[in-house]
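Trainee: No sequence on hand, only this structure:
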């Protein structure tokens, strides 16, 4: 099973830029000579350390969720992008009877052979009744129709072979949002619980934390890798289909020789307190409400954890059809009612608004020597030349022509006095080969007033004692690669609002 690292603690602030001191020259010896202005010495770098806040990577490792980021015990002094991706304790392997071997995730199929078919009659298209007689099919057909027309569908079930509990809602247009936490925990008690979001063709995850420095959407996280370089999170989110697509899946399964309850005396089971009918299909076991209005209550896809030994010499329809194994053993289903449409889109929009700070989880920027801070009569100016290596298996970034990178300086000071802050805004840097390199600058014109005051005081001291120096400093520096521009986020939100209006 996956070994989850604890959520990262907030790291210590980065060492600041410190320019060479301003040198104030005294008055000249000749009488009535004008005092020269305080002169800047050549700018130097005073230990530009790694940048400030570490970026929390909410990723998914090869065997499920991987809590990225530094551990709570060892986070002090961590730099930007300092992450520790959870590994795999011995991998995940389950040996099932009838020669079924599940090793990791993927399109593994049942390794069994069936001695008999699953149909009845000449073609079995209408299915057979368990125990013989006429099959009860109408509730399942009506449930398919209701699902196809639903304004949304909610999935609640396990993921990664019962290790996590996911709660995900999907709109008719394919946007998805929800939460995930360890089985046996809650979103509050699991320190590694995560929020999940799929929108605009990208899948994001983030820590479900109150700390805003950790509660940041991450795309393409360090731990989000399959063996072939694909996205583990995307693989996970692909389980959650739109209402129409899920209805098509179930319709096809119900057309492929299902085993249905007997119309005369249908056997029922309990699903969360609701009497239910069960169909054995090539997509697994489908449960619908016994009473009208008929609706799907639960889906048990074929997986190693819900393996059933043959009854009366018959394998399940999924085993007979060699259906691929899923990484979920049971998913409770509920359609979004018309009165709940507004709340569904409220939740989606709330998640999507935070995408303005979404970042690439696999990029960690380092500074070069050509970096520094300088303040003058026009304000303070910060320059950073940065480089990031692209990981060999990072197929997402390697396909890009450029990445938007933003420099933010949280604190500027002159001679220890607060002088403001600055941000470069997202700036496109080219993706070339195996790296990203470029120069970012930001300015704060409001720092000019502080500079002029400090410079005047320094000149006065220099006149009195012969010389004086003071420092410009830039602190609380972050450099991040942003996934979306503000306009792109606004467009996503506009699309969500249009879909919401059309749904009413």
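Mentor: Now that the structure is in, tell me what you want to look at. The structure displayed is predicted, hence computed values, not measured ones.

Trainee: contacts, neighbours, all on C-alpha from now
Mentor: Noted.

Trainee: what's downstream of the host helix or strand of residue 353, the next helix or strand?
Mentor: Taking DSSP states H and E as the criterion, residue 353 maps to helix 341-353. Moving toward the C-terminus from helix 341-353, the next helix or strand (DSSP H and E) is strand 359-360.

Trainee: Can you get me a residue count around residue 292?
Mentor: Around residue 292 there are 10 other residues, counting by other Cα atoms under 10 Å.

Trainee: The closest residue to it other than its chain neighbours: neighbour count?
Mentor: Spatial nearest neighbour of residue 292, excluding adjacent residues (Cα to Cα, 6 or more residues apart in numbering): residue 139 at 7.7 Å. Each residue near residue 139 was counted by other Cα under 10 Å, and the total is 19.

Trainee: measure residue 397 to residue 202 for me?
Mentor: According to Cα to Cα, to the nearest Å, residue 397 and residue 202 sit 13 Å apart.

Trainee: Please say which of these two ends up with more neighbours.
Mentor: residue 397 (20 against 13).

Trainee: Would you mind confirming that that one makes contact with residue 389?
Mentor: No - using Cα atoms under 8 Å, residue 397 is not in contact with residue 389, being 10.4 Å away.

Trainee: Where does residue 234 fall, secondary structure wise?
Mentor: helix 232-237.

Trainee: Now do the strands in the stretch 201-350 of the chain.
Mentor: 202-207, 218-219, 259-260, 269-271, 274-281, 284-289, 296-300, 331-335 (DSSP state E, counting those that start in this stretch).

Trainee: any chance of these in TSV, with distance to residue 114 too?
Mentor: Below are the strands of the stretch 201-350 of the chain laid out as TSV (distance: least, Cα to Cα, whole Å):
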stretch	distance to residue 114
strand 202-207	39
strand 218-219	43
strand 259-260	15
strand 269-271	27
strand 274-281	15
strand 284-289	16
strand 296-300	21
strand 331-335	27
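
Trainee: looking at those, which is closest to residue 148?
Mentor: Closest of the strands of the stretch 201-350 of the chain to residue 148 is strand 331-335, at 9.7 Å (criterion: Cα to Cα).

Trainee: got a list of contacts for the closest one?
Mentor: Strand 331-335 has contacts (Cα atoms under 8 Å, 6 or more residues apart in numbering) with 147, 150-158, 295-300.

Trainee: gap between the helix holding residue 353 and the chain center?
Mentor: Distance, stretch centre to chain centre, for helix 341-353: 17 Å (Cα atoms, centre = their mean, to the nearest Å).

Trainee: do stretch 474-488 as well
Mentor: How far stretch 474-488 lies from its chain's middle: 17 Å, per Cα atoms, centre = their mean.

Trainee: okay, pairing it with this:
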């Protein structure tokens, strides 16, 4: 099992948790939390009589509720791949579908994760700030681009899906710890110290996770990227979940087929070959290879768009695509035919050609598979949301005994 890829914390400034907006219903206007200290109780003011209570049943209740949630909304900060704190918002459903934004300097990167595939849409300044080099990098500002999670510093599907996040937090929860009552920006809450951070849980029932500050938030299996986080939580309304899936459906149907893939750095291996036969049949061939630093994994789709030209005969185009595995190469070849008629006075034509190498995130039937997967995910989340709404609002007895 590969260890989690930790993002080092740099001394570029503290990771702070901005006040939650009204949509988060946390009443946090005008407040920020400085995580540079990570001191106990740093997330709120102690109550006048903060008598600790047993944390275990409180945490169990809150995380049980989180695990069963149809979706969560988070707002706060994460550390990116260089350790820089970034303002972040995400909505993540129980199936792992995610949509949100990450602020990078003056650029806001839109983020979407569908069918376990992570995509970013951002302007030119964002991509210039990233260490991403491919033959089609210049086109990234005009397309959605599939990225590796370590580029963003977080994989929402792996660590923010409600059930997965509940499992991650359970593993850090104390067996015999205490929960201390605090005033969390005007909301009565209990703070619980974890082995790798802190969480805040609502005092009122049903007990819900309100905030977390985690030093290294990593997938439960230990594989993948980990990041330092400071996030506020709320459960989105049904119409918000519907809007999220509507947005994803539009993305899959309108944008996915042209989306690029930055996860493996590629280039041509040597020169292209152009071969023309008597009669005007011409073939252009080339080999694309992985030229990344060896840390890449998986595979991407590579594409060659070739153009053959003669001033008298005109231009003809063809294209070819292939799968390129990390560390490997892929052969690409396509042909055109000028269909020259036989003649008793043969004439020679000079044909020139070129091939443009690019990437594609999803091709062919893959787009239809993503659309179908989204339909199934929407149905699952909708059923979960409807089931939760049918439950009795009466809470069980409080773990605090109140």
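Mentor: Here it is on my side, so go on. Small disclaimer: the values here were computed from a predicted structure and weren't measured.

Trainee: Any idea what the TM-score is?
Mentor: Laid over one another, the chains give 0.61 as their TM-score (TM-score structural alignment, normalised by the length of structure 2), with 322 aligned residues with a Cα RMSD of 4.7 Å.

Trainee: Tell me which of the strands of the stretch 201-350 of structure 1 sits nearest to residue 317 of structure 1.
Mentor: For these, the distance to residue 317 of structure 1 is smallest for strand 274-281, at 5.2 Å, taking Cα to Cα.

Trainee: Run the angle between the closest one and strand 296-300 for me.
Mentor: Interaxial angle, strand 274-281 of structure 1 versus strand 296-300 (axes from the mean of the first three to the mean of the last three Cα atoms, to 10 degrees): 50 degrees.

Trainee: Show me the contact partners of strand 274-281 of structure 1.
Mentor: Contact with strand 274-281 of structure 1 is made by 253-254, 256-261, 266-270, 285-291, 297, 316-318, as judged by Cα under 8 Å, 6+ apart.

Trainee: and what of stretch 234-244 of structure 1?
Mentor: Stretch 234-244 of structure 1 has contacts (Cα under 8 Å, 6+ apart) with 147-153, 155, 159, 168, 170-174, 176, 198, 203.

Trainee: Equivalent analysis for stretch 78-89 of structure 2, please.
Mentor: Contact partners of stretch 78-89 of structure 2, identified using Cα under 8 Å, 6+ apart, comprise 7-10, 12-16, 73-77, 100-104, 150-154, 227-231.

Trainee: so who does residue 228 of structure 2 touch?
Mentor: Shown in contact with residue 228 of structure 2 (Cα under 8 Å, 6+ apart): 7, 9, 78, 79, 213, 214, 215, 216, 217.

Trainee: what comes up buried for the longest strand seen in structure 1?
Mentor: Assignment by DSSP state E gives strand 402-414 as the longest strand of structure 1. For strand 402-414 of structure 1, the neighbour count (16 or more other Cα atoms under 10 Å) marks 403, 404, 405, 406, 407, 408, 409, 411, 412, 413, 414 as buried.

Trainee: I figured the third one hits residue 482, correct?
Mentor: Yes - counting by Cα under 8 Å, residue 405 of structure 1 does reach residue 482; the two are 5.9 Å apart.

Trainee: Can you give me the neighbour number for residue 240 of structure 1?
Mentor: Residue 240 of structure 1: 20 surrounding residues under other Cα under 10 Å.

Trainee: what's the answer for the one 10 residues further on, then?
Mentor: Residue 250 of structure 1: 24 surrounding residues under other Cα under 10 Å.

Trainee: show me the residues around it that make contact.
Mentor: Residue 250 of structure 1 makes contact with 144, 283, according to Cα under 8 Å, 6+ apart.

Trainee: do you know how far it is from residue 150 of structure 1?
Mentor: Remark: distance between residue 250 of structure 1 and residue 150 of structure 1 (Cα to Cα) = 14 Å.

Trainee: can you check residue 350 of structure 1 too?
Mentor: 22 Å.

Trainee: mind checking the SS state of residue 362 of structure 2?
Mentor: The three-state assignment at residue 362 of structure 2 reads coil, by DSSP: H, G, I helix; E, B strand; the rest coil.

Trainee: what about the residue nearest to it when sequence neighbours are not counted, how many neighbours?
Mentor: Of all residues not flanking residue 362 of structure 2 in the chain, residue 257 sits nearest, at 6.1 Å (Cα to Cα, 6+ apart). By other Cα under 10 Å, the residues close to residue 257 of structure 2 number 19.

Trainee: what's near enough to touch residue 257 of structure 2?
Mentor: Residue 257 of structure 2 makes contact with 360, 361, 362, 363, 367, according to Cα under 8 Å, 6+ apart.

Trainee: Of the residues you listed - the most surrounded one?
Mentor: Ranking the contacts of residue 257 of structure 2 using other Cα under 10 Å puts residue 361 first, with 25 neighbours.

Trainee: That one contacts residue 255, doesn't it?
Mentor: No - shown here, residue 361 of structure 2 and residue 255 do not form a contact pair, counting by Cα under 8 Å, at 10.6 Å.

Trainee: ranges for the helices of structure 1?
Mentor: Remark: helices assigned in structure 1 by DSSP state H are 138-148, 232-237, 243-254, 317-320, 341-353, 395-398, 447-465, 486-503.

Trainee: Just name the most buried of those.
Mentor: Ranked by mean neighbour count under mean count of other Cα atoms under 10 Å, the helices of structure 1 are led by helix 317-320, which reaches a mean of 24.

Trainee: Where in structure 2 does it fall?
Mentor: Under TM-score structural alignment, helix 317-320 of structure 1 corresponds to no residues of structure 2.

Trainee: Which elements pack onto that helix?
Mentor: In this structure, helix 317-320 of structure 1 makes packing contacts with strand 274-281, judged by 3 or more Cα pairs under 8 Å, 6 or more residues apart in numbering; DSSP states H and E.
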